[in-house]
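**Student:** Build me a structure from this.
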Amino acid sequence: MIKKDLLSFLGISLLCVLGNSKTLGQEPVRPTIQQVSFPKDTTHIASFGAKGDGQFLNTEAINSAIAECNKKGGGVVHIPAGLWLTGPIELKSNVNLHVGRDAVLLFTSDFNEYKLVESNWEGEPSWRNQSPISGRNLENIGITGKGIIDGNGAAWRMVKKSKLTESQWKKLIESGGVLDEKQEIWYPSIGSLKGSKQKKPGLMKPGTQASDFQEVKDFLRPNLLQLTNCKKILLEGVTIQNSPAWNLHPLMCEDLTLRDLLVLNPWYAQNGDGVDVESCRNVLIEDCTFDVGDDGICIKSGRDKAGRDRGMPTENVIIRNNIVYHAHGGFVIGSEMSGGARNIWVEDCSFIGTDIGLRFKTTRGRGGVVENIFIKNINMFDIPGEAILFDMYYMAVDPVPLAGEKKETVKVVKLPVTEETPSFKNFTIENVHVHGADKGIFLRGLPEMNIQNISITNVNIQAKKGIDIIESSGITLNKIRLKTEESNPLLYVHNGKDIHINGLSSVNPVEKLIQVSGEESVNIKIQGNEIKQLNKQKEFINNASESALTIQ
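**Tutor:** This is a model prediction of the structure:
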């Protein structure tokens, strides 16, 4: 039997009801996340013929153990010390897959072991290779322990030459695979390269079936853990790493707890997200550490029409006491947020070296409403991009350009508001401390749908550049302390409406306090300004009216 302390979580329920904080309007009641409970019976995979020698393929043995445990009414399936090579594992209700401290669960690089299945990719129904670990329509499931789950993702992923050293690139080419025409991207096979040339390969359309995608099967990388329409889930303690695509993807799940996880992917891993919580409700993510190749902790709810038709927002989420190292974003919403997101609390987290700290992204065509987001007590260090970013012109490129790359200038045009128009509103951000970023705060809405009602309070930022507010309304900045290398201007506002800035201070002398742009800028107020050394206080460009700004 497993030691009693390894099962200490059994039967415990967690009430995540915490105190309210001062916000824009009434803060919703925090959710109660229901917890798992398993019988104490333990099933040993060795009893089903499993061998932990790194050579024997244990797919049948592990799945048989899980099925038998489920058949008996549930319990624990124990993965003991050893190197356990396996193909795809399918979870069952009332089963806790417990990976021991000295156990490594390694998924095979033999693509033939992964069949094409009906799945979901970036918010749309798609044919994908079966995930290494999956479950559908289950209840009361767990993956626990202190062992390692490795998706063998290097066998699946394409790699850009620009992201490797010369010697690493040479070694990769020598391992096999093929290069694209420009000799800049390595693919593990010809099928993977062919898939890269197709628009949305694997997308499920009427009349298509799995056999239609066999030629590009290698390109249809799976997420390491895919849970769909499941209830009462616990992921605790394990290291989850080296995924072919996203590491963790709970989809349309309820009562989900992620606790004390270590989630890893190489920094260059394309689509190597940490966790993507999609169209889920009642979620707790706490005491986890992420170091990955794409977004760290990400909230999604489907893409474009598919997400709107699903109509399931991600809601009632508590994220606390987490650390994110390398990632495109520390805490992220979008860009596939077409079903909406609401009632989310993010607290006491640190982002170390993430490309962007707080990252909220969308684009025309998505639709969806993101609202009631409450964030406080965030630390950031060594952020190459923006510390706080809202961007409604997301273009699906790396947030920080690589050497030789340039971001394209956005062409601004006002379009009619339709169901395809996304919305960001009602965010409260408090107590953020940033040491090192390219830009402090960047807000960019659409002319037809501004970013609305954002309150940012008690923020200390050391960054190269200050604050941009573009096509945004109802923005309140309170107690903002900046230390910037560039201050021409410190604040830039374009077509901003009802912008209130209270208690702004700068450690450095400021060349220009504010530049106001656009004829739609109106009711911009700066109060309690503590900046004493100014060469030039304000400037108006692009038909902005001087009456739009009041400095007191």
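**Student:** Please count neighbours and contacts with C-alpha atoms only from this point.
**Tutor:** OK.
**Student:** Quickly note the distance from the nearest residue to residue 54 once chain neighbours are set aside to residue 479.
**Tutor:** Nearest non-adjacent residue to residue 54, counting by C-alpha to C-alpha, 6 or more residues apart in numbering: residue 83, 4.8 Å away. Distance of residue 83 to residue 479, computed by C-alpha to C-alpha, to the nearest Å: 54 Å.
**Student:** got the contact list for the most centrally placed residue in the chain?
**Tutor:** The chain has residue 298 as the residue nearest its centroid, 2.2 Å off, counting by C-alpha atoms, centre = their mean. By C-alpha atoms under 8 Å, 6 or more residues apart in numbering, the residues touching residue 298 are 273, 274, 275, 276, 277, 331, 332, 333, 334.
**Student:** compare with the first, here's sequence two:
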Amino acid sequence: MAECWLILLILQDEKYWPLMPPLPSYGYGREHIGPRYGSLIHGQNLRDVVITGHNGTINGQGQTWWKKYRQKLLNHTRGPLVQIMWSRDIVISNITLRDSPFWTLHPYDCKNVTIRNVTILAPVHDAPNTDGIDPDSCEDMLIEDCYISVGDDGIAIKSGWDQYGIAYRQPSKNIRIRNVVLQSMVSAGISIGSEMSGGVSGVTVENVVVWNSRRGVRIKTAPGRGGYVQDISYHNLTLDVVRVGIVIKTDYNEHPDEGYDPKAVPVLKDISFTSIHGQGVRVPVRMHGSEEIPVRNVTFRDMSVGITYKKKHIFQCAFVYGRVIGTIFPAPCDNLDRYDEQERLVKRSAAQNATDIDYDF
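**Tutor:** Just a heads-up that it's a prediction; the model follows:
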């Protein structure tokens, strides 16, 4: 018996699309003040929802939307292909999502979400803002065994924009990303931010390949965001032909309106990179904190990235403080302290011996 794959096509004429209120943690429609277009698949206040199939395809037919966006012919913000809001216990698996008008898969203020065996596709050029998966103010989330090749960030973890995200106060936390292959010629394989004003913490990224991309992994923020990015762990990351491997950027100055507080500066700390490998990388690390937004307690452990050509300062740091452990290639910047693993073990043993002494007074 022949197998049949379902292809669901989205309408391309925006006049048939309902308008929805702006997201409360963004203040307005992200591209235009006021309402935003709805999504092909949209749900609110749901529980125990499964979206799955035998790798059937949901096709957003985004070409018309992208063209009108570039020509400034749209009066409202484009909608994601799939958006689930204020829901919990969600499973999305074994489907292909392609050519979204805007962000592809957008869980918003959800809990206990699993995204597994999902393929997300869009042209790597000329498909503006077609992020793959955007966990936004979400808690307890797993993304695994996915393939993503899109025209913006492959995965972008968010939690609201400037004063609106600060007021909404819903962080993204406890998110695990593993066994994922990503391509992004325009942005990054995995990003945190830039809209992170509600805070992002407890993110683990492991066993991830980023290939033929502009950037590997990136954290992006700016004065006015507030919030924090902390307790972030990258483990077993492979960079294959990537312009810049690891990026931390603190001047991503795009704001919803003039009402943001420039003194609301984010906190960046407790970020670790372990077992980072790859080849064909132009700049392995570019971490630019600032005097008002320093990056603290960054750890690099066991890194070897093949570079495309010899150049000084290809491991770039500014206002970044932390340490390196084990073998690091290329050579790290000077303001990261070298920390010998054997010395740590010796000190730990000495401390343990000291606590074992029986003092008899």
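**Student:** a markdown table please, covering the contacts of residue 298 of the first structure and showing distance to residue 513 of the first structure.
**Tutor:** Shown next, in a markdown table, are the contacts of residue 298 of the first structure (distance: C-alpha to C-alpha, whole Å):
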| residue | distance to residue 513 of the first structure |
| --- | --- |
| 273 | 38 |
| 274 | 39 |
| 275 | 40 |
| 276 | 39 |
| 277 | 40 |
| 331 | 30 |
| 332 | 30 |
| 333 | 31 |
| 334 | 32 |
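**Student:** From the chain's centroid, how far away is stretch 302-312 of the second structure?
**Tutor:** The chain centroid and the centroid of stretch 302-312 of the second structure are separated by 24 Å under C-alpha atoms, centre = their mean, to the nearest Å.
**Student:** and the longest helix for the second structure?
**Tutor:** Longest helix in the second structure by number of residues (criterion: DSSP state H): helix 341-356.
**Student:** what packs against that helix?
**Tutor:** Helices and strands touching helix 341-356 of the second structure, by 3 or more C-alpha pairs under 8 Å, 6 or more residues apart in numbering; DSSP states H and E: there are none.
**Student:** Give me the contact list for that helix.
**Tutor:** The contact list for helix 341-356 of the second structure (C-alpha under 8 Å, 6+ apart) reads 325, 326.
**Student:** what about 10 Å?
**Tutor:** Outside of helix 341-356 of the second structure, the residues within contact range by C-alpha atoms under 10 Å, 6 or more residues apart in numbering are 301, 324, 325, 326.
**Student:** what's the burial count for the first one?
**Tutor:** The tally of other residues near residue 301 of the second structure (other C-alpha atoms under 10 Å) stands at 19.
**Student:** Please apply the same query to the one 4 residues further on.
**Tutor:** The burial count assigned to residue 305 of the second structure is 23, neighbours taken as other C-alpha under 10 Å.
**Student:** most surrounded residue in the contacts of helix 341-356 of the second structure?
**Tutor:** Neighbour max across the contacts of helix 341-356 of the second structure (other C-alpha under 10 Å) = residue 324, 24 neighbours.
**Student:** ok, residue 248 of the first structure to residue 274 of the first structure distance?
**Tutor:** Residue 248 of the first structure sits 6 Å away from residue 274 of the first structure when distances are taken as C-alpha to C-alpha.
**Student:** so the strand or helix carrying residue 64 of the first structure aligns onto which residues of the second structure?
**Tutor:** For residue 64 of the first structure, the element it lies in under DSSP states H and E is helix 59-71. Across the second structure, nothing matches helix 59-71 of the first structure (TM-score structural alignment).
**Student:** Could you pull out the buried residues of that helix?
**Tutor:** Neighbour counts over helix 59-71 of the first structure (16 or more other C-alpha atoms under 10 Å) mark 59, 60, 61, 62, 63, 64, 65, 66, 67, 68, 69, 70 as buried.
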